[in-house]
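Novice: whatever this is, show me its structure:
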Amino acid sequence: MSRQKSSPTSSKIRPLALAAAGIAIAMTLSACSSSTAPAAAGSASAKAAASGNSSPADPSMAGEAAKLVPKQFKDKGTLIVGLDASTPPGEYVDKDGKTIVGYQADLIKAIGQKLGIDMQLENAGFDTIIPGLASGRIDVGQAGMYAKPARMQVADFISYALIGSTLFTSSSSSKTYNGLADLCGAGVAVQLGTSLQTQLEEQSKKCTAAGKPAVNILTFGNGSDEVLAVGSGRADVGFDSQETISYLIKQTNGQYKMQGAPIDATVPSSIAVAKATGLDKAIQKALEEMMADGSYQKIFDKWGVSSITIKQPAINDTGNPAS
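Specialist: Take a look at the predicted model:
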């Protein structure tokens, strides 16, 4: 199940996870974690997926960013947005079993208003998003991706938040992990195709080079299964985004706990678009306008993740500790 690191679609771009057995949020996730590629626009399945997930643009809300939208997208009239809707509070399927909600869903819909263009949200497996952009099946990937050099061969990225990753265990675990170096010999749950999986593979090599046991990397297709593996004891520890696990801990009344300090807290999460289309500049401008009028901050405040906001969106920012 491991992926080639050299592939632009291989490492995830963004940590993730969520859900535990017996709580309402787990039911929400199981109702929607279809992890399928976005349906072609106009198909019956696309129309079904769009139910409750179509965000028509209000012309009165369009900003200067609308002038930067490339003609090919204006003519199309609707941007198809791929989200991995299994990772609260970023994006997940609501109790109705079809509507994608979360701060990332709210953010991309608000960007659509600034662009003066309709947005159609589609639930997609994380590892299908970059290929979907490359093939034209989707126009925007909104899944907390990292701008990695390999990915930038086929996509451009616009930063919108700063989210570190974290190790986590069940609260009943007596094991301690202060960082990746402590994972030699441990069974670690992680989402398939993510940057976190790549980090674990690199750490495993360091472990064996030092004469220690390799990391036992357990990959899962969605965040819900990853978290359940940790909770059930199938995995010793999980590896996911800090804000996602913070949310998990709150929703499960402390059934899980973080381990060690945040990892990669200087790498921005980004929105992805197909390479060299010009749509990146329009989205960057929309974010700048939202930051100026306060609507950007209100979205993050609403979802209780104010700490991950940034001051300025950038294009293809791979992370700078000094920023």
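
Novice: all contacts plus neighbour counts: C-alpha atoms, from now on.
Specialist: Will do.

Novice: and Ile13, that's in a helix?
Specialist: No: Ile13 is assigned coil when assessed by DSSP: H, G, I helix; E, B strand; the rest coil, not a helix.

Novice: most remote residue from the protein's center?
Specialist: Most distant from the centre of the chain: Gly211, at 34.7 Å, with distances by CA atoms, centre = their mean.

Novice: checking it next. Helix, strand or coil?
Specialist: Classified using three-state DSSP, Gly211 is coil.

Novice: how close does it sit to Gly185?
Specialist: Per CA to CA, to the nearest Å, Gly211 is found 11 Å from Gly185.

Novice: I have a second one here; can you model it like the first so I can compare?
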Amino acid sequence: MAAFKTKPALGAALAVTSLLALAACSDPGATAASAPSSGASASSAATGFNLSPEQDRVKVTVDAAAAALVPDAIKADGKLTVVSTGGTPPLSLFATDNKTLIGSEVDIAYAVGESLGLAVEVLPVAWADWPLGIESAKYEAVLSNVTVTEARKEKFDFATYRNDLLGFYAKTDSTIGEIKEAKDVAGKRVIVGSGTNQEAILVRWDEENKAKGLAPVEFQYYDDDSASQLALQSGRADLTFGPNAGAAYKAAKDGKTKEVGTLNGGWPLKAEIAFTTKKGNGLAVAAQAALNHLIQDGSYARILDRWGLSSEAIPKSELNPAGLPKK
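Specialist: Predicted coordinates:
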């Protein structure tokens, strides 16, 4: 039997503080309690997703109006250099050759660049390295599940392209109904990542439930995805709660789990994922125009659908919207 750890819930005040602080960290590999590893995904032969290096990406057309907004410094070499972490399917992962980056973030990068009339190069980079790379203009943009925050807006510009969602997932044959609010998790055994914003939300909900006399949540913490999935499938846990993108990919890939509820990653605030560039260089303005072109002509929807992320679509890209507040 795989071991798991439990710990007492923190106070509500600590939960709120943790929520606002940790929601700002959107490293897709650091918070995915139920997301599969990139290695496991790349080696799976029957996923229903194209994981080969030869990607049949959605074809896009150049948007002349958006292309005219590209800063001269970026037009100079005719290329858009984008980085992503390569660690979390379906956002960004390595193909079956273990060197080619693929995924929804990569597809969005290509679609934006090609809409702007630019050649596109997507490079892998560690999460900790992208901020300095963007600030120093070594790279021109990062697409790696980066959430808009007020702190980040001091150094970067943003063009939004996806909602930041968390998902509740249950075993496929589970009788659990829709999870929409605090009372729905009362008495449930929930697998969650320690020190994450989803844990902070769950702690806050648990405190609310206990104040109303409802049964407490049993928090379960696992060291790896295999152990957490075994617990869920064997009936030792009722739900997983973590980043929706990775969990949705896994559900579509193996059919063993189902989504029973989603929640914005910044709850009770709104959090959005964005095309991120150096502040003041003008590229975000062009990217926003390109994204809205892709939304309007349907290419954007086809890209998200291709990777099972239609639930995270936005109706319009926004430039530097209100971000999650500083802690």
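
Novice: distance of the residue farthest from the centre of the first structure relative to Gly77 of the first structure?
Specialist: From Gly211 of the first structure to Gly77 of the first structure the distance is 57 Å (CA to CA).

Novice: please apply the same query to Leu121 of the first structure.
Specialist: Taking CA to CA, one finds Leu121 of the first structure at 14 Å from Gly77 of the first structure.

Novice: Ser246 of the first structure now?
Specialist: Ser246 of the first structure is 37 Å from Gly77 of the first structure, by CA to CA.

Novice: show me which of the two is the more surrounded one.
Specialist: Remark: of Ser246 of the first structure and Gly77, Ser246 carries more neighbours, 19 against 15, as counted by other CA atoms under 10 Å.

Novice: map that one onto the second structure.
Specialist: Mapped onto the second structure by TM-score structural alignment, Ser246 of the first structure lines up with Ala248.

Novice: what's the answer for Ala314 of the first structure, then?
Specialist: Match for Ala314 of the first structure (TM-score structural alignment): Glu318.

Novice: right, and that match touches Ala289 too?
Specialist: No: counting by CA atoms under 8 Å, Ala289 is not a contact partner of Glu318 of the second structure; they are 9.3 Å apart.

Novice: neighbour count: these two, which is higher?
Specialist: Neighbours per residue (other CA under 10 Å) separate Glu318 of the second structure from Ala289, with Ala289 holding more: 24 against 20.

Novice: how deep is Tyr169 of the second structure tucked in, by neighbour count?
Specialist: Residues near Tyr169 of the second structure, counting by other CA under 10 Å, number 29.

Novice: next one: Val125 of the second structure
Specialist: Using other CA under 10 Å, Val125 of the second structure has 17 other residues around it.

Novice: do the same with Ser45 of the first structure
Specialist: Counted with other CA under 10 Å, Ser45 of the first structure comes out at 12.

Novice: if we can go back for a sec, any idea how far the match of Ala314 of the first structure lies from Leu14 of the second structure?
Specialist: 31 Å.

Novice: ok, the residue lying closest to Thr61 of the second structure once chain neighbours are set aside - contacts?
Specialist: Computed as CA to CA, 6 or more residues apart in numbering, the closest residue to Thr61 of the second structure that is not its neighbour in sequence is Ser115, at 5.7 Å. Residues near Ser115 of the second structure by CA atoms under 8 Å, 6 or more residues apart in numbering: Val60, Thr61, Val62, Asp63, Ala66, Ala67, Ala290, Leu294.

Novice: buried only: go through those residues for me.
Specialist: With burial judged by 16 or more other CA atoms under 10 Å, the buried subset of the contacts of Ser115 of the second structure is Val60, Val62, Asp63, Ala66, Ala67, Ala290, Leu294.

Novice: nearest to Val148 of the second structure, of those residues?
Specialist: The closest of these to Val148 of the second structure turns out to be Ala290 (CA to CA; 18.7 Å).

Novice: secondary structure element holding the closest one?
Specialist: Assigned by DSSP states H and E, Ala290 of the second structure falls within helix 283-297.
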